[in-house]
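S.K.: Need a 3D model of the following:
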Amino acid sequence: MATPMESLALATDSDDVVFLMVPFPAQSHLNQLLRLSHLIRSRGFPVHYAATAVHCRQAKLRHENDTLLLNTSGITFHELPTPPFNSPPPSEPYSFVKFPQHLWPSFEASLNLRQPVAALLRELSSSSSVDTTTTRTRRLVVIHDYMMSYVVQDVASVPNAESYSFDCGSTFCNFSLTCQFSGKPFPVAQLEPEAIPTLDNCTIPEFTKLFVIQTQFNHLSHGKLFNTCRPIEVPYLDLLADAAVDNNNNNKQWAIAPTPLLPAVTANHHPTLEWLDKQPPRSVIYVSFGSLTTMSQQQVNELALGLEESKQRFLWVLRDADRVDIFNAESTILQLPEGFEERVKGLGKVTRDWAPQLGILRHPSVGGFMSHCGWNSCLESLTMGVPLATWPMHSDQPYNALLITHILKVGVPVIGWGERDELVTSSAIKKSIESLMASSDEGHAVRTRAEELSKVIKQSAEDNDNELDSFLAYAAR
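M.R.: Sure thing, here's the model as predicted:
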């Protein structure tokens, strides 16, 4: 019997299997499916990427892995038409849920992409142009963000098409939500009720309704791709597979990360990397809260003071949350306490630009990561062996933080989810930095576990029989 690699080699001899990627319009989701697009294209398959014009442009602009971009030309981008929607500035984060409500118009508008995607499905299922030649499509493989299940539902009416959902979040979060909907106990014991994440306290009601809409089309998926790897989350992958069997759903699954993280980043040596070159090994804590986090000015001041009082070297990416259209909006310039940058000169660096996170996390000077715990950030940090100080804000982040601190034990909390409505003080920030970075028993244990887990993850990714190739061999069967 042929191995997945042998089957894949046979499959890539022709261009009659075509892939269509349909991402959800948020930065981390756009980025993950573009990374996967490049990897699939590098295996020889034609790949199409479909999103609105502004989100296609955003995905390409922020795709930091130049090696993949240079070596895998041939991805076709489709700019889908959608009705105009508002692009308001980020709202002040004083509400009960710190979900980025200003992006809701874009999320809601994504439902209007069903008809354009259906038309694209019909077009691509008939023929595909590759390198000036036209071939008959034997199979159209649609990989869509889980939150776009409604949009791609017409794949069921295309005889030679199959769809696979792609879950950008952690499998632990996925399983936790499954428990919530089925009435089973939350999978982390010994938590106070107010410390348990739920859809109600992690998102806004509108997004919860959108999530529920997507679940109605689960049965149309031919299988599931998870943005994780088995050494991190095998218990939850197995539990989800069992739950799928119990619910008579398709239980084919592939955990395809961290393969997209491994090729070296060659982005024109960014100023942040040049600064890191001058720092001692494992001496810097990287501080970044992703593209969808808004902090009050008071919270920015407390964070600045906590970093200063810790006396720890730091690299802080200080940016306001993205708007829907990042090309047609002015970002709010968050102010630092008077004299702060002068006082920490030589000890810390603040950047307000988009930073190459993978390059930063793999840099030998970085020894810790203070993060909002978006799953992309968690996975990148774990792959590079960098422990985390967890500060979740909304969505899947509280679940991911519990996985990091309570289950994998490769991080320390800045705050627990039960304190989400409180101002995080400089003293709490200072304490978490010292716990993670100082030569204490706790810090040593966390750093050691992070380094050991990184080795296991990388070994898993280097296995020739990895799950991405297994999936591609199946999809091209």
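
S.K.: CA atoms for contacts and neighbours, from now on please.
M.R.: OK.

S.K.: what's whichever helix in the chain runs longest in contact with?
M.R.: Ranked by residue count, the top helix of the chain under DSSP state H comes out as helix 441-462. Contact with helix 441-462 is made by 229, 231-232, 257-259, 382-387, 409-412, 434-437, 466, as judged by Cα atoms under 8 Å, 6 or more residues apart in numbering.

S.K.: May I see the buried residues of the helix or strand that it is followed by?
M.R.: Going down the chain from helix 441-462, the next helix or strand is helix 467-475, by DSSP states H and E. Buried residues in helix 467-475, defined by neighbour count with 16 or more other Cα atoms under 10 Å: 467-473, 475.

S.K.: about what we covered before: of the contacts of helix 441-462, which belong to helices?
M.R.: 231-232, 382-383, 434-437.

S.K.: What subset of these is buried?
M.R.: Looks like the ones in helices among the contacts of helix 441-462 have 232, 382-383, 434-437 buried, using 16+ other Cα under 10 Å.

S.K.: on that earlier part again, identify, from the buried residues of helix 467-475, the entry nearest to A11.
M.R.: Using Cα to Cα, A473 is the member of the buried residues of helix 467-475 that lies nearest A11, at 6.9 Å.

S.K.: Next, the buried residues of the longest helix of the chain.
M.R.: Applying 16+ other Cα under 10 Å to helix 441-462 flags 442-443, 446-451, 453-454, 457-458, 460-461 as buried.

S.K.: Redo these as TSV? Include distance to D246.
M.R.: Listed next are the buried residues of helix 441-462 as TSV, based on distance: Cα to Cα, whole Å:
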residue	distance to D246
E442	41
G443	42
V446	37
R447	39
T448	39
R449	35
A450	35
E451	37
L453	32
S454	34
I457	30
K458	33
S460	29
A461	30
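
S.K.: sorry, back to before: what's the closest of the buried residues of helix 467-475 to L361?
M.R.: L361 lies nearest to L468 out of the buried residues of helix 467-475, by Cα to Cα, at 23.5 Å.

S.K.: Here is a second sequence; please produce its structure as well for comparison:
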Amino acid sequence: MSPERGAFTSILMLPWLAHGHISPFLELSKRFADRNIHIYFCSTPVNLASVKPKLAGTKYFSKIKLVELHLPSLPELPPRNHTTKTLPPHLMPTLKKAFDTSSPGFAGILRLLVSDLVVYDFLQPWAPAIGTSLGIPAVEFLCTSATMCAFVNHANMKPGVEFPYPGIYLHDHEFDKFTNLLECSANGIKDRERVFQCFERSLDMIIIKGIREIEGKYIDYLSFLLDKRVVPVGPLVEDTMFEDGEKSKILDWLDNREEKSTVFVSFGSEYFLSKQEMTEIAHGLEASKVNFVWVVRFHDGERDAEANSRCHLPEGFLKRVAGRGLVLQGWAPQAAILQHSSIGGFVSHCGWSSVMESIRFGVPIIAMPMHLDQPMNARVAEEVGVGTEVKRDETEHPESGGGEEHQECDGRQGGGESEAESEGDERYHKKERR
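M.R.: Here you go, the predicted structure:
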């Protein structure tokens, strides 16, 4: 047992291996640290390498200790890919399997540190099980919206019963994509099973990233369904950070634009637009005649981002929009951009962190949800008056970037097993949309 046991209260934080989860886990860690709670922040070395600079030189440097969790290094999954950032979609099952196989290492970390509480994410039901076996309570922290969580739990617990809030729904093609993802399998475990085991194993409460004024009725309904307290902890917007070069390029460019004259366009760190999607968005931005900052991303298998952007964008696009359009490749400090006075709108995929940042900085959303929880988040934003959704056809083009999700479920790629049956659980294969 650690000799420090009892000297202070400590919490071990274990996020899923995605920036969209690591960032809110880190912000929540800071809130705990402000209350004199010692934090152990546990993730893979490649993820911790991006966290460390955010703590350096701050009051949190001594309060939040970074703890490395080592995944097996496989030929197809080297340590630099022990994160979802730029991960080729077909390797997602491999990453989940590798994360699962790190559970003995996580148990060793818990035995060594003997924390008072484990705060875990939505895909690792083994984390609360290990905590319980060691007499350490565990609580789930959800980085997604209460709306989505309520919708999914309602579908699971009340199959065939219409969701009680008609403003939240999925079109048929969205429903099919979402349920296919829930049926994805890695290491012999469906994501649906992971998600609901994580709900069940949380002690007597769920912590959630959100605001009661925005999602109050959905928070209460989720609490009713789970028979647990659901505690919203605010938007948890990440502190803004710039490298000198980034500041010069981006902020200087924005400083030369009039107030609320510029649209920020970004679809998150893990969705890769297809050539067709990029072409259509480029045509729309060009026709709009407004200033814009557009972040484009390519996954790790496409090393030459500049060459890829030239191939994916319409010929001559960059020249035609020169002076009013800034195209950034890979990553941009989203929160810092959104709070700039020249930004007047946000074309967004409606990841939950993006919705929270938009609300935090008062930037209206033009919603273009792509997959996962994003359609439900977009409808929450529209319901509360902070955004409007772009209406699109209910069928996907075959070249859509969303098709990469199916690669995540392909057991022949990346070592996962495909268990998305054509005749499966009625709760997830019904065509009911609400």
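
S.K.: Would you pull the TM-score for this pair?
M.R.: The TM-score (TM-score structural alignment, normalised by the length of the second structure) is 0.78; 373 aligned residues with a Cα RMSD of 2.9 Å.

S.K.: quick one: the helices in the stretch 51-200 of the second structure?
M.R.: With helices called from DSSP state H, counting those that start in this stretch, the stretch 51-200 of the second structure shows them at 92-101, 103-113, 126-133, 146-157, 172-182, 191-201.

S.K.: Give the buried residues for the fifth one.
M.R.: Read that as helix 172-182 of the second structure. Going by neighbour count (16+ other Cα under 10 Å), the buried part of helix 172-182 of the second structure is 172, 174-182.

S.K.: do the first one as well
M.R.: Of the residues in helix 92-101 of the second structure, those with enough neighbours to count as buried (16+ other Cα under 10 Å) are 92-100.

S.K.: Which strands or helices does it pack on?
M.R.: Helix 92-101 of the second structure sits against strand 185-186, with contacts defined as 3 or more Cα pairs under 8 Å, 6 or more residues apart in numbering; DSSP states H and E.

S.K.: Regarding the residue most central in space within the first structure, what is its secondary structure?
M.R.: Nearest to the mean C-alpha position of the first structure, by Cα atoms, centre = their mean, lies N376 at 3.2 Å. Under the three-state scheme (DSSP: H, G, I helix; E, B strand; the rest coil), N376 of the first structure adopts helix.

S.K.: Give me the aligned partner of it over in the second structure.
M.R.: Alignment note (TM-score structural alignment): N376 of the first structure maps to S353 of the second structure.

S.K.: List the residues that contact I208 of the second structure.
M.R.: Contacts of I208 of the second structure (Cα under 8 Å, 6+ apart): 141-146, 230-233.

S.K.: For it, what is the corresponding residue in the first structure?
M.R.: Matched by TM-score structural alignment, I208 of the second structure corresponds to F226 in the first structure.

S.K.: Not counting its neighbours along the chain, what's nearest that match?
M.R.: Take F226 of the first structure and drop its neighbours on the chain: the residue closest to it by Cα to Cα, 6 or more residues apart in numbering is A255, 4.7 Å away.

S.K.: so who does that neighbour touch?
M.R.: 225-230, 467-468 are the contacts of A255 of the first structure under Cα under 8 Å, 6+ apart.

S.K.: same check, this time on M21 of the first structure
M.R.: Here M21 of the first structure is in contact with 33, 37, 47-50, 142-144 (criterion: Cα under 8 Å, 6+ apart).

S.K.: Go ahead and confirm Q153 of the first structure touches F217.
M.R.: Yes - here Q153 of the first structure reaches F217: they are 6.9 Å apart, a contact under Cα atoms under 8 Å.

S.K.: before we move on, back to that, which of the buried ones among the ones in helices among the contacts of helix 441-462 of the first structure sits closest to T76 of the first structure?
M.R.: T383 (29.6 Å).

S.K.: From I256 of the first structure, how far off is the residue lying closest to the closest one once chain neighbours are set aside?
M.R.: Leaving aside its sequence neighbours, T383 of the first structure sits nearest to S454 (Cα to Cα, 6+ apart; 4.9 Å). Distance of S454 of the first structure to I256 of the first structure, computed by Cα to Cα, to the nearest Å: 16 Å.

S.K.: What subset of the contacts of I208 of the second structure is buried?
M.R.: Among the contacts of I208 of the second structure, those classed as buried by 16+ other Cα under 10 Å are 141-146, 230-232.

S.K.: hang on, the earlier thing: tell me which two of the contacts of M21 of the first structure sit farthest apart.
M.R.: V47 and H144 (12.8 Å).

S.K.: from memory G169 of the first structure sits against C373, does it?
M.R.: No - look at G169 of the first structure against C373 with Cα under 8 Å: they stay out of range, at 10.4 Å.

S.K.: now, among the buried residues of helix 441-462 of the first structure, which is nearest to L336 of the first structure?
M.R.: G443 (28.7 Å).

S.K.: sorry, back to before: across to the second structure, which of the contacts of A255 of the first structure hold up?
M.R.: Counting by both residues aligned by TM-score structural alignment, their matches' Cα atoms under 8 Å, the members of those that carry over to the second structure are 225-230.

S.K.: hmm, which of those residues are the buried ones?
M.R.: Listed as buried from those are 225-230; burial here means 16+ other Cα under 10 Å.

S.K.: and of those, the nearest to M295 of the first structure?
M.R.: N227 (27.6 Å).

S.K.: And for G418 of the first structure, the neighbour number?
M.R.: When neighbours are counted by other Cα atoms under 10 Å, G418 of the first structure registers 15.

S.K.: ok, average deviation of stretch 23-33 of the second structure from the first structure?
M.R.: Mean deviation of stretch 23-33 of the second structure relative to the first structure after superposition (mean Cα distance after the TM-score superposition for the first structure): 1.9 Å.

S.K.: Over which residues of the first structure does that stretch lie when aligned?
M.R.: Stretch 23-33 of the second structure corresponds to residues 31-41 in the first structure, going by TM-score structural alignment.

S.K.: returning to that earlier point: in contact with the residue nearest to the centre of the first structure, which residues?
M.R.: Counting by Cα under 8 Å, 6+ apart, N376 of the first structure has contacts 28, 168-169.

S.K.: Now with 7 Å, please.
M.R.: S28 (Cα atoms under 7 Å, 6 or more residues apart in numbering).

S.K.: again, but for A332 of the second structure
M.R.: By Cα under 7 Å, 6+ apart, the neighbours of A332 of the second structure are V295.

S.K.: Over in the first structure, tell me which residue corresponds to it.
M.R.: Aligned counterpart of A332 of the second structure in the first structure: A355 (TM-score structural alignment).
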